[in-house]
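Student: model this:
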Amino acid sequence: MVDDGRAAAVSEAFRQIGTPTRGGIVCTADHASNHVPADIDLGIPASLLDEHIAIDIGTEAIAQILAREYAIPAHIAAVSRLVCDLNREESAPGLVPEISDGHAIPGNIGADRAARLARFYRPYHSALGEWLAAAQPALILSLHSFTPRLETSDAARPWEVGVLYNRDDRAARIAIPLLEAEGLIVGDNLPYSGRDLNYTMNRHAEDEGRAYVGVELRQDLTQMPDDQARWAALLAKIAQRVASDLR
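Tutor: Now for the predicted structure:
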């Protein structure tokens, strides 16, 4: 059973809320935080830390609700992706981004990548790997959010929710029609493809044979507390149906 909402584990790179039940459902949120440690200067206006380039808006609150109200424990990033993008391969240029959606990040130019990997990236993934190995969950819900449009493009993104996957689409094939049945406009590997960007789930789910649903929520629908509560309730229901159907 999930605990009363206190963090089960916490570090500079992540926090965990709730205690997984073996064979249950868990949630990950790689981009849930906009925190920048005091000793790191990104050289950007503070206002950008509230934008998508720094954080997946709404995901932290939704993950917390899932853990505290629906017994779906969460492993949540505690640092902004502008400091270290935890959903990238170690060698990816964007792991310590020098530019994001048209915005320069001057403080990352010449940054010590090895130090960021050691301080944030490896602790996050080591803890996640140990957490999942102990839980052996029936399903991982990977939670992200996306902008209605990119700042560098005028093209609208009409999907209200996207389901992402790479090679393993077992859970996605169940989740997509369930979400559509709720009256939602659902992107099948959209607004971008999990075949291109899926590192955390590639490593901790696909490589380990664990079923997962990669969910992207459109950010204009995730900003208010009532919206976050609705999404948490819906995702809990969908995840439970998917996990049941996979058995």
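
Student: Every contact and neighbour count from this point should use C-alpha atoms.
Tutor: Will do.

Student: now the longest helix seen in the chain: how far from the chain's centre is it?
Tutor: Identified as the longest helix of the chain according to DSSP state H is helix 225-246. Computed by C-alpha atoms, centre = their mean, to the nearest Å, the chain-centroid distance of helix 225-246 equals 15 Å.

Student: name the helices or strands packed onto it?
Tutor: Counting contacts by 3 or more C-alpha pairs under 8 Å, 6 or more residues apart in numbering; DSSP states H and E, helix 225-246 packs against strand 25-29, helix 59-70, strand 139-146, helix 170-180.

Student: Next, the second sequence, to be compared with the first:
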Amino acid sequence: MDHGRAAAVSEVFRQLGTPTPGGIVLVADHASNAVPADIDLGIPEHLLHEHIALDIGTEAIAEFLAREYTIPAHIAAVSRLVCDLNREETAPGLVPPESDGHPIPGNFGADREARLARFHRPYHTALEQWLEAARPRLILSLHSFTPRLATSEAARPWEVGVLYNADDRAARIAIPLLAAEGLNVGDNLPYSGRDLNYTMNRHAEAPGRPYLGIELRQDLTNTPEAHARWAALLAKIAQRVASALR
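Tutor: All right, here's what the predicted structure looks like:
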């Protein structure tokens, strides 16, 4: 079975590999910086390659995990600046008018309902159906974070963060495992999953599916060597967590 092949593709998501019931699957909400041709965000091109547009490195790591470690993936295919798929439908930042101090002029007065109907709802409907069919033992939720926000003086020294809301079953297992690898691990840092966790709240916490929310620091996720290294480490940790949850 080719777990790296694209099982399903749309404007808003890609699915790689075929889930096995009782296995591990991966979800990457902010993996893409793609902007549809009919949407003009009104920002300089270089901003599409920075953290405000995507979670740097997550797409390549997710592809590596699907291809080399048979961990199927549901991967966003549109930039968070077009529609933030990890936000509630009513959240102000769903169609962000600014991000980390940068105005997004093309989103001023944007039709939120149109963005919801075109991007947000199809993404989550497909993810819900995929997870229902997959019946996974563990969901790996993959994000990455900038070492320093332009709008904050605070450094973010953690190399990896583990995020969770009310369900910390997988987090409690994973945090010491990651620390044992010599990593500086954030426990609900660099921000709290109790504040920002929409996709996992909806698709994991609500139906009772265990999940491991991972945030990787972006200066450690920007080379092919780093992608391979993180994929190997996350596959090992996720497998250990899934086994411990049995």
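
Student: Measure how the longest helix of the first structure sits relative to helix 59-70, angle-wise.
Tutor: If you take axes from the mean of the first three to the mean of the last three C-alpha atoms, to 10 degrees, helix 225-246 of the first structure sits at 60 degrees to helix 59-70.

Student: After superposing, tell me the mean distance of helix 225-246 of the first structure to the second structure.
Tutor: By mean C-alpha distance after the TM-score superposition for the first structure, the fitted helix 225-246 of the first structure averages 0.2 Å away from its aligned residues in the second structure.

Student: Now that helix: buried residues?
Tutor: Of all the residues in helix 225-246 of the first structure, those buried under the rule 16 or more other C-alpha atoms under 10 Å are 228-229, 231-233, 235-236, 238-240, 242-243.

Student: Of all the helices and strands packed on helix 225-246 of the first structure, which one comes closest to residue 211 of the first structure?
Tutor: Residue 211 of the first structure lies closest, by C-alpha to C-alpha, to one member of those: strand 139-146, at 5.1 Å.

Student: need the next SSE after that closest one, C-terminal direction.
Tutor: strand 161-164 (DSSP states H and E).

Student: what does that next one rub up against?
Tutor: 172, 175-176, 184-194, 213-218 (C-alpha atoms under 8 Å, 6 or more residues apart in numbering).

Student: what's the answer for stretch 94-109 of the second structure, then?
Tutor: Against stretch 94-109 of the second structure from outside (C-alpha under 8 Å, 6+ apart): 39-43, 52, 81-85, 87-88, 110, 112, 115, 149-151.

Student: Going through these, which ones are buried?
Tutor: Buried members of these, scored by 16+ other C-alpha under 10 Å, are 41, 52, 81-85, 87-88, 112, 115.

Student: Among the residues you listed, which lie within helices?
Tutor: 112, 115.

Student: that older thread, can you add distance to residue 74 of the first structure and give the buried residues of helix 225-246 of the first structure back as TSV?
Tutor: Output for the buried residues of helix 225-246 of the first structure, formatted as TSV (distance: C-alpha to C-alpha, whole Å):
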residue	distance to residue 74 of the first structure
228	15
229	16
231	15
232	12
233	15
235	13
236	12
238	16
239	14
240	15
242	18
243	16
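
Student: what residue is smack in the middle of the second structure?
Tutor: For the second structure, the residue nearest the mean C-alpha position is residue 28 (3.2 Å; C-alpha atoms, centre = their mean).

Student: from memory it sits against residue 143, does it?
Tutor: Yes - using C-alpha atoms under 8 Å, residue 28 of the second structure makes contact with residue 143 at a distance of 6.5 Å.

Student: about what we covered before: give the full set of residues in contact with the residue nearest to the centre of the second structure.
Tutor: 58-59, 62, 73-76, 141-143.

Student: Now do the residue nearest to residue 139 of the second structure when sequence neighbours are not counted against residue 238 of the second structure, distance only.
Tutor: Spatially, and ignoring its direct neighbours in sequence, residue 139 of the second structure is nearest to residue 211 (4.4 Å; C-alpha to C-alpha, 6 or more residues apart in numbering). Using C-alpha to C-alpha, to the nearest Å, residue 211 of the second structure is found at 10 Å from residue 238 of the second structure.

Student: who touches both of the two?
Tutor: 138, 140.

Student: what helix or strand does residue 7 of the second structure sit in?
Tutor: strand 6-9.

Student: give me the stretch of the first structure that that strand matches.
Tutor: Aligned by TM-score structural alignment, strand 6-9 of the second structure falls on residues 7-10 of the first structure.

Student: mean shift between the matching stretch and the second structure?
Tutor: So stretch 7-10 of the first structure averages 0.4 Å relative to the second structure (mean C-alpha distance after the TM-score superposition for the first structure).

Student: Which positions in that stretch come out as buried?
Tutor: Within stretch 7-10 of the first structure, the residues that count as buried by 16+ other C-alpha under 10 Å are residue 8.

Student: So for residue 28 and residue 143 of the second structure, which residues contact both of them?
Tutor: residue 58.

Student: which one in the second structure is furthest away from the centre?
Tutor: Farthest-from-centroid check, the second structure (C-alpha atoms, centre = their mean): residue 109, 26.8 Å.

Student: you'd agree residue 88 of the second structure is up against residue 198?
Tutor: Yes - counting by C-alpha under 8 Å, residue 88 of the second structure does reach residue 198; the two are 6.1 Å apart.
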